[in-house]
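Asker: Structure here, sequence nowhere to be found:
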């Protein structure tokens, strides 16, 4: 099928945590025969921070961040069999959603793909005139990259015909073990941009642990932390390109995952870094959230912390041998059960089943 996908950015992960999710999902769908055009705005300085070249598995159209350019790419939705509007494009989100739903052919499959369901649902609750309320009757599916039963129930409550989680996963071609890199040496590393609903948890889990272990070294990657006061044993790197993620994950003794407040509250929302770290064979310490057991087993494939004291205790007790054993167990589990090949198969089945359902319906109507 021909898929028109309107998202934040495929070419750049700069202030764009969904990039690796898009790449893994769409690359696998292309391998299954789907033809994909990805539309991304030239916004937030992402194009000057590209970390991949335009891929051979998708056509990427970068358009100026103007309403005229947005309308021009919206019109191209009429050429697609499947029209996808992702959340968090950041430029003309409402116009894109309503525009592509209206421009799509009557027989096209219309999808809203939510890469931050807790934030979207909070906006919908606060704003009865939210564009998604208006678009919902025309949507065939809401796909989400996390959230599980709470998100499904919330979207169905807002009138979604079907809400289906399509979780983050591992692309073993891009995230895999590599030799350690001295640039990323540390006892514990954390990678994440500074965001309002993440900062308090970073303070609680990462910075508090660093303060408890002044003799240990901590590494902080991600944008926005430049103006934040940090303990003396915390080294800040700034933005870390996806090409360096493997080395960032495998070099430290352990890496830390910290869910944003909203993701932790909903549960069932593993961040991309969980799969990227596991794919590289890193020893992962994560904050606790409901649904973790669907992906990794506590104590064997992942270490779980309830606060900074727990994180510090894990770091203090972790030997190189145990860190390697946990990282390898996580890598094997994720590679066996949580890959983009599995997620792509899931989405491919959703699309083909819907097309078959429509064909059968049309046949019945013609016979009648």
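Answerer: That came in fine, so what should we check first? No experiment lies behind these values; they were computed from the predicted model shown. Residues are numbered from 1 along each chain as shown.

Asker: From here on, just use CA atoms for contacts and neighbour counts.
Answerer: OK.

Asker: Output the contacting helices and strands for the helix or strand hosting residue 349.
Answerer: Taking DSSP states H and E as the criterion, residue 349 maps to helix 340-367. Other helices and strands packing on helix 340-367, by 3 or more CA pairs under 8 Å, 6 or more residues apart in numbering; DSSP states H and E, are helix 19-31.

Asker: Whichever helix or strand comes after the helix it packs on to helix 19-31, inter-axis angle?
Answerer: Going down the chain from helix 19-31, the next helix or strand is strand 35-42, by DSSP H and E. For strand 35-42 against helix 19-31, the angle by axes from the mean of the first three to the mean of the last three CA atoms, to 10 degrees is 160 degrees.

Asker: which residues touch strand 35-42?
Answerer: By CA atoms under 8 Å, 6 or more residues apart in numbering, the residues outside strand 35-42 that reach it are 1-10, 26, 30, 57-65, 73, 89, 91.

Asker: try it against this one:
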């Protein structure tokens, strides 16, 4: 199957939380023999902060963030068997959506892939004229980064023919156990960009506990935190490239995952970091959200906290032996059930069947 995929960026994780997800899913999908071309705009200085080279399993076209650049990129939609428009491309999203529907071959599948379903659904629910709402009946399928039944039912209610979640996972070739590094040594580490619907939760789950644990070293990684007031024991790392994530995770006593407000409220939305951390063999601590037990077992494969007091108590009561056991159990679980190879096999079946059904329907 020839696939044209329009997304934010495959080459750079800079202000682009979907990068690891795209890489894992598309690499696994390519292993099933599909010919993939990823189209990404030259926007938000991402091309200045590339953290991988163009991979052998996917061609990458970087186009100018201009109307002319978009038109050039859309040339690739016409001869593809599958055209994917992802959410949050970051430049001319509405024009890209209209373009892929207009330019695709009549026999090709056209898919919208939502990597931030809570935000997208909120937008279209409040805007009857939203371009995506109007386009849903013309799309063959909606795929989502997460969300479970609340998301799939919402999309179907809004007019989608079908909606299927393809969850985050682990790519063991890129995220795996490594020796710790002194530069990342910490008792508790959190990595995530500063975003409006996450900041209050970072204050609650990280910064307030840090103030209660002045003897502990706390690392705060991610873009946007430079001017954030923090307790003295919090060390700000700034952007941490994907290639350094293994060492960052391996060097922490505990690695904390903090969901964005919308993801926590929706549930069934494990962040990429959940699988990265578990895949490194590190002890993962996460805020509570519905559906977590589908991915990791609370208490034995992951620590679950509901507020700042839970974080403080967990840190004070956790001994190295238990932390190591939780990390080992989490690693075993994700390797067994939550790799991108498994997601890729699932996705391959979905897409092959959907394309066959579309072509059969046109031939009838």
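Answerer: Cool, the structure landed. No experiment lies behind these values; they were computed from the predicted model shown.

Asker: Can you give me the TM-score here?
Answerer: TM-score for the superposed chains, counting by TM-score structural alignment, normalised by the length of structure 2: 0.99, backed by 364 aligned residues with a CA RMSD of 0.9 Å.

Asker: quick one on the thing from earlier: using neighbour counts, trim the contacts of strand 35-42 of structure 1 to the buried set.
Answerer: When these are checked for burial by 16 or more other CA atoms under 10 Å, the buried set is 1-10, 26, 30, 57-58, 60-63, 65, 73, 89, 91.

Asker: Buried by neighbour count: which residues of the helix holding residue 349 of structure 1 qualify?
Answerer: Per 16+ other CA under 10 Å, helix 340-367 of structure 1 contains these buried residues: 340, 341, 342, 343, 344, 347, 348, 351, 355.

Asker: So which of those residues is the closest to residue 316 of structure 1?
Answerer: When the buried residues of helix 340-367 of structure 1 are compared for distance to residue 316 of structure 1 (CA to CA), residue 340 wins out at 34.4 Å.

Asker: need the contact list for that closest one.
Answerer: Residue 340 of structure 1 neighbours (CA under 8 Å, 6+ apart): 24, 25, 28, 168, 169, 170, 171.

Asker: Which of the buried ones among the contacts of strand 35-42 of structure 1 fall in helices?
Answerer: Residues of these located in helices (DSSP state H): 26, 30, 73.

Asker: ok, the second one touching residue 58?
Answerer: Yes - with contact defined as CA atoms under 8 Å, residue 30 of structure 1 reaches residue 58; the gap is 7.3 Å.

Asker: quick one, helices of the stretch 151-300 of structure 1?
Answerer: Applying DSSP state H, counting those that start in this stretch to the stretch 151-300 of structure 1 gives helices spanning 196-202, 208-212, 245-250, 261-266, 272-279.

Asker: Looking at these, which is nearest to residue 291 of structure 1?
Answerer: It's helix 261-266; of the helices of the stretch 151-300 of structure 1, that one is closest to residue 291 of structure 1 (CA to CA) at 9.4 Å.

Asker: thinking in terms of the whole chain, how far from its middle is the closest one?
Answerer: 14 Å (CA atoms, centre = their mean, to the nearest Å).

Asker: Kindly report the same for stretch 4-21 of structure 2.
Answerer: Distance, centroid of stretch 4-21 of structure 2 to centroid of chain: 9 Å (CA atoms, centre = their mean).

Asker: The residue nearest to residue 155 of structure 2 when sequence neighbours are not counted: neighbour count?
Answerer: Sequence neighbours aside, residue 163 is the residue nearest to residue 155 of structure 2 in space, at 6.5 Å (criterion: CA to CA, 6 or more residues apart in numbering). Residue 163 of structure 2 has 23 neighbouring residues, counting by other CA atoms under 10 Å.

Asker: same deal with residue 151 of structure 2?
Answerer: Neighbours of residue 151 of structure 2 under the rule other CA under 10 Å: 21.

Asker: so it makes contact with residue 119?
Answerer: No - under the criterion of CA under 8 Å, residue 151 of structure 2 makes no contact with residue 119, lying 11.0 Å away.

Asker: Please determine how far residue 52 of structure 1 is located from residue 270 of structure 1.
Answerer: Applying CA to CA, to the nearest Å, one obtains 24 Å for the distance of residue 52 of structure 1 from residue 270 of structure 1.

Asker: Next: residue 25 of structure 1.
Answerer: 15 Å.

Asker: ok, now residue 246 of structure 1?
Answerer: 18 Å.

Asker: Residue 214 of structure 2 contacts residue 230, correct?
Answerer: No - Residue 214 of structure 2 is not in contact with residue 230 according to CA under 8 Å; the separation is 11.6 Å.

Asker: ok, those two, which is more surrounded?
Answerer: residue 230 (18 against 13).

Asker: Who are the contact partners of the closest residue to the more buried one other than its chain neighbours?
Answerer: Taking CA to CA, 6+ apart, and ignoring the residues beside it in sequence, residue 230 of structure 2 has residue 207 as its nearest neighbour in space, at 6.5 Å. Residues in contact with residue 207 of structure 2 (CA under 8 Å, 6+ apart) are 230, 231, 234.

Asker: Kindly report the same for residue 18 of structure 2.
Answerer: 8, 9, 115.

Asker: Show me where the stretch 51-200 of structure 1 has its strands.
Answerer: Here the stretch 51-200 of structure 1 has its strands, by DSSP state E, counting those that start in this stretch, at 59-64, 82-86, 109-114, 141-144, 163-165, 188-191.

Asker: Can you add distance to residue 96 of structure 1 and give these back as CSV?
Answerer: Listed next are the strands of the stretch 51-200 of structure 1 as CSV, based on distance: least, CA to CA, whole Å:
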stretch, distance to residue 96 of structure 1
strand 59-64, 13
strand 82-86, 7
strand 109-114, 11
strand 141-144, 16
strand 163-165, 20
strand 188-191, 31
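
Asker: Now do the buried residues in stretch 206-214 of structure 1.
Answerer: 206, 207, 208, 209, 210, 211, 213.
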